[in-house]
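In: just coords:
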């Protein structure tokens, strides 16, 4: 995965539309399915929890199928990019202890994964207006820069591949 420049306004606008449509679809779909099933199969006890739950489950699956189908649509470009970025950053975070250990030994792939993590996190937090941890990120970036200087390395983020994370 490569880091791309994302238009923050377009991303926020499209994300809000996608979230809004998902919420509307969830409410309408789950209530609609539940009400149809309750009308067909009424309960003497008056509880219809199982039909409501079934309606939610079916609607969530339908929303997932629709999102997957429209994943490649140009409207979804920024939203899908951020979802994919979050997935890769999550993998790096789960393997962070091993990656940091390898980076301290001069492993280029580990150093590259750290650089991608820091650059991707910076981009993600900026897009989501979540700048609380930027100071901590700057400290970690300084540590990484010190390691790069120690091993006389320069990293090219275009060479990062999430497949390389399997080594950690």
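Out: Structure's in. What do you need? A quick note: this is a predicted structure, and the numbers were derived from the prediction, not measured.
In: could you use CA atoms for every contact and neighbour count after this?
Out: OK.
In: count the neighbours of residue 47 for me.
Out: Here the count is done by other CA atoms under 10 Å, and residue 47 has 11 residues near it.
In: actually, residue 5.
Out: With other CA under 10 Å as criterion, residue 5 counts 8.
In: tell me the secondary structure at it.
Out: Here residue 5 is coil, with the state taken from DSSP: H, G, I helix; E, B strand; the rest coil.
In: from residue 116, how far out is residue 1?
Out: 9 Å (CA to CA, to the nearest Å).
In: tell me if I'm right that residue 80 and residue 73 touch.
Out: No: the criterion here is CA atoms under 8 Å, and residue 80 misses it with residue 73 at 9.6 Å.
In: which one's more surrounded, those two?
Out: Comparing residue 80 with residue 73 by other CA under 10 Å, the one with more neighbours is residue 80, at 20 against 10.
In: so the more buried one is in which element?
Out: Here residue 80 is covered by helix 77-94, with elements defined by DSSP states H and E.
In: what lies in contact with the next helix or strand after that helix?
Out: For helix 77-94, the succeeding helix or strand toward the C-terminus, using DSSP H and E, is helix 96-104. Contacts with helix 96-104, where a contact means CA atoms under 8 Å, 6 or more residues apart in numbering, come from 92, 109-111, 113-114, 147, 168.
In: now stretch 112-132
Out: For stretch 112-132, using CA under 8 Å, 6+ apart, the contacting residues are 3, 8, 11-12, 82, 85-86, 89, 92, 99-100, 134, 137, 140-141, 144, 155-157, 160, 165.
In: which among those residues count as buried?
Out: Neighbour counting by 16 or more other CA atoms under 10 Å classes 11, 82, 85-86, 89, 92, 99-100, 137, 141, 144, 160, 165 among the contacts of stretch 112-132 as buried.
In: check those residues and tell me the two furthest apart.
Out: Taking CA to CA as the measure, the buried ones among the contacts of stretch 112-132 span a maximum distance of 31.5 Å, between 11 and 100.
In: take the one below as the second:
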């Protein structure tokens, strides 16, 4: 997965609408389903927990199915790209201790994975206005840059493929 430049305003606008739409659909759908089921199958004890739970589960599954169905729609481009990028970065994060050890030893694939992780994190944090850990990222990037220089490598994040993580 290549890192691409995202229009921050468009991404935030679309993400907020998807979130608000999902929340509204969850609230309305789960209440509607629960109320219909309660009307059709009343419980003498007055406990309708199972119908309420079923309404939430059915609505959640429906929303998930709809988001998956429309993930290729142009409106969802930035939102889906960021979701996929977060998954790719999570794969790297799970391997981080092994990657850092291999990077210290000069493994080019480990260095590339770290470079991709830092660049992707910088992109995500910029999109989400998360500046809290940017300083830590800068320090980690400086350490990585010194290792890249030490081993005389030139890394391009476009060359990253998550299959290289299989060796770690």
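Out: Right, received. Where do you want to start? These figures come from a predicted structure and were not determined experimentally.
In: report the TM-score for the pair.
Out: After superposition, the two chains reach a TM-score of 0.98 (TM-score structural alignment, normalised by the length of structure 1), with 168 aligned residues with a CA RMSD of 0.6 Å.
In: okay, residue 1 and residue 116 of structure 1: which has more neighbours?
Out: Taking neighbours as other CA under 10 Å, residue 1 of structure 1 and residue 116 compare with residue 116 leading, 25 against 15.
In: and the next element down the chain from the helix or strand encompassing the more buried one?
Out: For residue 116 of structure 1, the element it lies in under DSSP H and E is helix 108-127. Proceeding N to C from helix 108-127 of structure 1, the next assigned helix or strand is helix 134-150, under DSSP H and E.
In: which residue numbers in structure 2 does that following helix align to?
Out: Against structure 2, the aligned range for helix 134-150 of structure 1 is residues 134-150 (TM-score structural alignment).
In: residues of the matching stretch that come out buried?
Out: Across stretch 134-150 of structure 2, burial judged by 16+ other CA under 10 Å covers 137, 141, 144-145, 147-148.
In: will you turn those residues into TSV that also has distance to residue 45 of structure 2?
Out: Below are those laid out as TSV (distance: CA to CA, whole Å):
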residue	distance to residue 45 of structure 2
137	57
141	62
144	64
145	67
147	68
148	69
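In: what sits against residue 3 of structure 1?
Out: Contacts for residue 3 of structure 1 (CA under 8 Å, 6+ apart) come out as residue 120.
In: could you check how far it is from residue 122 of structure 1?
Out: 11 Å.
In: residue 21 of structure 1 sits in which helix or strand?
Out: Using DSSP H and E, residue 21 of structure 1 maps to helix 8-40.
In: in terms of secondary structure, what does that helix contact?
Out: Here helix 8-40 of structure 1 touches helix 49-69, helix 77-94, helix 108-127, going by 3 or more CA pairs under 8 Å, 6 or more residues apart in numbering; DSSP states H and E.
In: list the buried residues of that helix.
Out: The neighbour-count check on helix 8-40 of structure 1 (16+ other CA under 10 Å) flags 11, 14-15, 18, 22, 25-26, 29-35, 37-38 as buried.
In: how far away from the center of its chain is that helix?
Out: 20 Å (CA atoms, centre = their mean, to the nearest Å).
In: next one: stretch 140-148 of structure 1
Out: Using CA atoms, centre = their mean, the offset of stretch 140-148 of structure 1 from its chain centre is 25 Å.
In: other residues contacting that stretch?
Out: 103-104, 106, 111, 114-115, 118, 154.
In: what's the closest of those residues to residue 59 of structure 1?
Out: residue 118 (36.4 Å).
In: count the neighbours of the closest one for me.
Out: Counted with other CA under 10 Å, residue 118 of structure 1 comes out at 19.
In: ok, it to residue 68 of structure 1 distance?
Out: Using CA to CA, one gets 28 Å for the distance from residue 118 of structure 1 to residue 68 of structure 1.
In: could you check how far residue 95 of structure 2 is from residue 56 of structure 2?
Out: With CA to CA as the criterion, residue 95 of structure 2 and residue 56 of structure 2 are 35 Å apart.
In: for the two, indicate the residue with more neighbours.
Out: Neighbour count, other CA under 10 Å: between residue 95 of structure 2 and residue 56, residue 56 has more, with 21 against 15.
In: contacting residues for that one?
Out: When contacts are counted by CA under 8 Å, 6+ apart, residue 56 of structure 2 touches 26, 29-31.
In: the residue of structure 2 positioned farthest from its centre in helix, strand or coil?
Out: Farthest-out residue of structure 2 from its mean C-alpha position, per CA atoms, centre = their mean: residue 44, at 44.7 Å. Secondary structure for residue 44 of structure 2, judged by three-state DSSP, is coil.
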